[in-house]
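**Student:** mind looking at a prediction? Sequence and model below.
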Amino acid sequence: MTQANQSSVSEFLLLGLSRQPQQQQQLLFGLFLSMYLATVLGNLLIILATSTDSRLHTPMYFFLSNLSFVDICFSSTTIPKMLTNHILGSQTISFSGCLTQMYFFMTFGDVDNFLLAVMAYDRFVAVCHPLHYTTKMTHQFCALLVAGLWVIANMHSLLHTLMTARLSFCADNRIPHFFCDVPPLLKLSCSDSHLNELLILTEGSLIMIIPLASILVSYICITCAVLRVPSTKGKWKAFSTCGSHLAVVSLFYGTIIAVYFNPSSSHSAEKDIAAAVMYTVVTPMLNPFIYSLRNKDMKGALTKVISMKFFSVQ
C-alpha cells in the first residue's frame, strides 16, 4: 500500500510546443509572447486606471480591477514557464513544480470563474434594483465577497492537488501539454484515478455550474428589466453590454467544460491544448477590451493614465 502511494517519477516533460515542426515552434513562441505581453499590459492599465481615477471607485470597477489582477496571475502561471522552456531548449518540470503549477492554475481559474458571476450579480442589482444599489453593494460587502472567493478557490485547488499527489506515476512522464493540468496527469497515472475523475464530475462540476447558473439567472432578470425600458437606444446599449459579457462567459465556460467534464479517455492532446489556449491566453487578453475599452469612463481614465506616464517620461 505504501509503495502504491509513492511516485517513481521525479520530473515531467512538457511537450506542448516541441511536438510541432521547428519553424512552427518559432511562430507559436512569438505569438504566445505577444499575447502574454498584451495580456499583462492591458490588464495593468485597467488596474492603474481604476486605482487612480476617483470616478471609478465603484463596486463594478473594484471587481473589474480584481478580474484584471487574476487574469495576469492566471496567464503568468503557465505561459512564462512554457516560453522559458523554449528559450532554454528544456521541456522538464519537477514533480513538485508540476503540482505547484497545477494548484495556482486552478486557484486563479476558480477566482476568475467566481468573479464573472459576481460581476453579473453586480449588474443585476444595478439594473433591477437601482434604488438599493448603494445599500446592497457596500465596500465591506464587496471586500467580503472577494475574500470568500479566494478562500473557496484555494480549498478547491488544495483538494484536487492533494488527490493528484496521492497517485502513482511509474514510467511515462511525457505530458502532451504546455503546462501541468489535471486531465493529462490522470492519463499518465498508473494507479486507479476513478476517485479523482468522480471528484471532478461532482465537486468540480458544482464549482463551475453554480457560478454559471448565477450568471444566466442574473442576465435573464436583466433582460426582462431592459425589455421594459421604453427607449430603444437604452435597450440597445444594455443588450450590447450583456452580449459582450456573455460572449466571454461562453468562451470561458465552454472551453473549460469541454476539457474537464468529459472522461479522460475521450480527451485528445490537440483539443485540450486548443481549448486551454482559449481560456488561459485569449480570454484574459480580450477581457480589457470587452469589459473596459467600450466604456467611456474607462476610456477617459486610461487616456489620463497613459498621458501622465507619457509626460512624466518627457
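**Tutor:** That came through fine. Numbers count the residues shown, from 1 in each chain.
**Student:** can we go C-alpha only for contacts and neighbour counts from here?
**Tutor:** Fine.
**Student:** so which residues make contact with stretch 24-33?
**Tutor:** 17, 18, 79, 83, 86, 281 (C-alpha atoms under 8 Å, 6 or more residues apart in numbering).
**Student:** what comes up buried for that stretch?
**Tutor:** Neighbour-count burial for stretch 24-33, counted by 16 or more other C-alpha atoms under 10 Å, picks out 25, 29, 32, 33.
**Student:** again, but for stretch 303-310
**Tutor:** So for stretch 303-310, counting by 16+ other C-alpha under 10 Å, buried means residue 305.
**Student:** what do you get for stretch 233-242?
**Tutor:** 235, 239, 242.
**Student:** just to be sure, which of those residues are found in helices?
**Tutor:** Using DSSP state H, the subset of those located in helices is 235, 239, 242.
**Student:** please report how far the nearest residue to residue 72 once chain neighbours are set aside lies from residue 86.
**Tutor:** Sequence neighbours aside, residue 40 is the residue nearest to residue 72 in space, at 5.6 Å (criterion: C-alpha to C-alpha, 6 or more residues apart in numbering). Distance of residue 40 to residue 86, given as C-alpha to C-alpha, to the nearest Å: 20 Å.
**Student:** let's bring in a second model and compare:
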Amino acid sequence: MASHNGSSVTEFVLLGLTQQPELQLPLFLLSLGIYVVSVLGNLGLTVLIGLNRHLHTPMYYFLFHLSFIDLCYSSVITPRMLMSFLNQNTIPYAECMAQLFFFAFFVIDECYILTSMAYDRYVAIYKPLLYKVIMSHWVCFMMTVGVYAMGFVGAMAHTGCMLRLTFCGSNVINHYMCDIPPLLRLSCSSISINEIVVFVVVGINVTGACLILFITYTLILSNIFCIHSRKGRSKAFQTCSSHIIAVSLFFGASAFMYLKPSPAESLDQDKIYSVFYTIMEPMMNPLIYSLRNKDVHIALKKTLKKRIYT
C-alpha cells in the first residue's frame, strides 16, 4: 500500500546506534541510565522551580522552560533508540515524520531558550538597577512565545519539505532516529529544495543564535572585567559559567553536525556526534544548573522538609 505522498515506502528501518551484537546490551543499559537521569533531573527541576516562590525570577523562569524542553526533547529521541537495541527497528512513515517534526521543534526551541537566558544574564550584569523593569513578567512571557514560535516555524519548514519527497527505494535509515541527513539520502526525488531549507533554517537558528550569544557575552565579559572587586568578578562569573558550559555543549555539536560538508561515508560519525546534543545534553543541563547553584540547593532542602513534616 502506497503512502499518501506517493512513496512506495510505508515504514522505515532504523539501524540504531551500532550493529555490533556485543555492544547492544551495554549501550542499551547506558542509554537507559542516561534517559532515567535526564527525566528525573529535568522533571525534578521543573517541579522544584514551580513549587518554590523565591525561584520565580526571570533566570529560573527560563531554566524552567529549558528543563521542560529537554524533558520533551529526550523523550522524542531516546525511547525509540532503546527499542532499536531490542530489535524493534521498524517505524511507520507517519511516526517517522512526527518524530522529525518534534525533534526539529524542540532542538530549535533549545537554541532560542539558551539565547534568551544569555540575554537575561546580560541585563542582570550590565544593567542590574533596571533588571526588574527590563525583564518584566510580560517581557519574559513574550520571549518564551517567540522561542516556541520559532521552533514551530522551523519544524514545519523541515517536515513540510520532507513530506513532499518520494521514497521508493531502500527504507533503511542509518541512524537511531528520523533525522534529516539520512532521510534525504533515501529520497528518489530531487532534494535541492530540502538542502536549501536546511542551510537557511539551520543557518538562521544556529549561526544567528551563536552571533547573538557572542555579542552578548562579549558585552558581559567586558563589564565583568570592569568590576574592581575580586569577589564581585567571581560572583558575576559564577552566574554565567553554567550557561557557557551548556551553550558550548549544544551549539558546538549541532553546528558541527549540520553546517559541515556531509559525505556519504560520514553517517556513522554523524550518529556519534548527534548523541552529544540529543541524548547527553538533556541529561547534562539539570546537573550543570543545579550542582553549583545555592538557590536550587536551598529550594530542594525546603521542599524535602515540607514533604517530611506534612
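**Tutor:** Good, I have the coordinates. Everything quoted here is computed from the prediction, not taken from an experiment.
**Student:** the residue nearest to residue 72 of structure 1 against residue 74, yeah?
**Tutor:** No: between residue 40 of structure 1 and residue 74 there is no contact, the gap being 10.4 Å when judged by C-alpha atoms under 8 Å.
**Student:** as JSON lines, the buried residues of stretch 24-33 of structure 1 with secondary structure would be great.
**Tutor:** Output for the buried residues of stretch 24-33 of structure 1, formatted as JSON lines (DSSP: H, G, I helix; E, B strand; the rest coil):
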{"residue": "25", "secondary structure": "helix"}
{"residue": "29", "secondary structure": "helix"}
{"residue": "32", "secondary structure": "helix"}
{"residue": "33", "secondary structure": "helix"}
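**Student:** is whatever residue of structure 1 lines up with residue 166 of structure 2 in a helix, a strand, or coil?
**Tutor:** When structure 1 is aligned by TM-score structural alignment, residue 166 of structure 2 is paired with residue 168. Of the three states, residue 168 of structure 1 takes coil under three-state DSSP.
**Student:** ok, the nearest residue to residue 168 of structure 1 once chain neighbours are set aside to residue 221 of structure 1 distance?
**Tutor:** Sequence neighbours aside, residue 7 is the residue nearest to residue 168 of structure 1 in space, at 4.7 Å (criterion: C-alpha to C-alpha, 6+ apart). Remark: distance between residue 7 of structure 1 and residue 221 of structure 1 (C-alpha to C-alpha) = 51 Å.
**Student:** what's the answer for residue 273 of structure 1, then?
**Tutor:** 35 Å.
**Student:** same deal with residue 27 of structure 1?
**Tutor:** Distance, residue 27 of structure 1 to residue 221 of structure 1, using C-alpha to C-alpha: 45 Å.
**Student:** residue 98 of structure 2 matches what in structure 1?
**Tutor:** That one, residue 98 of structure 2, aligns with residue 100 by TM-score structural alignment.
**Student:** in what helix or strand does that match lie?
**Tutor:** helix 95-128 (DSSP states H and E).
**Student:** mean deviation of that helix from structure 2?
**Tutor:** Averaged over the aligned pairs, helix 95-128 of structure 1 sits 0.4 Å from structure 2 after superposition, using mean C-alpha distance after the TM-score superposition for structure 1.
**Student:** structure 2: matching residues for the next helix or strand after that helix?
**Tutor:** Sequence-wise, the next helix or strand downstream of helix 95-128 of structure 1 (DSSP H and E) is helix 133-136. The aligned range for helix 133-136 of structure 1 in structure 2 is 131-134, by TM-score structural alignment.
**Student:** give me the mean deviation of the matching stretch from structure 1.
**Tutor:** Relative to structure 1, stretch 131-134 of structure 2 is 0.8 Å off (mean C-alpha distance after the TM-score superposition for structure 1).
**Student:** what's the answer for stretch 150-160 of structure 2, then?
**Tutor:** Relative to structure 1, stretch 150-160 of structure 2 is 0.9 Å off (mean C-alpha distance after the TM-score superposition for structure 1).
**Student:** what's the neighbour count on the match of residue 98 of structure 2?
**Tutor:** By other C-alpha atoms under 10 Å, 15 other residues sit near residue 100 of structure 1.
**Student:** likewise residue 294 of structure 1?
**Tutor:** Neighbour count of residue 294 of structure 1, defined by other C-alpha under 10 Å: 14.
**Student:** quick one: map it onto structure 2.
**Tutor:** Residue 294 of structure 1 maps onto residue 292 in structure 2, by TM-score structural alignment.
**Student:** all strands for structure 2, in order.
**Tutor:** Here structure 2 has its strands, by DSSP state E, at 11-14, 90-92, 172-173.
**Student:** pipe these into CSV and attach mean neighbour count per row.
**Tutor:** CSV is the format used below for the strands of structure 2 (neighbours: other C-alpha atoms under 10 Å):
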stretch, mean neighbour count
strand 11-14, 20
strand 90-92, 17
strand 172-173, 20
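**Student:** I'd like those strands laid out as JSON lines, including distance to residue 51 of structure 2.
**Tutor:** What follows is these, written out as JSON lines (distance: least, C-alpha to C-alpha, whole Å):
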{"stretch": "strand 11-14", "distance to residue 51 of structure 2": "40"}
{"stretch": "strand 90-92", "distance to residue 51 of structure 2": "39"}
{"stretch": "strand 172-173", "distance to residue 51 of structure 2": "43"}
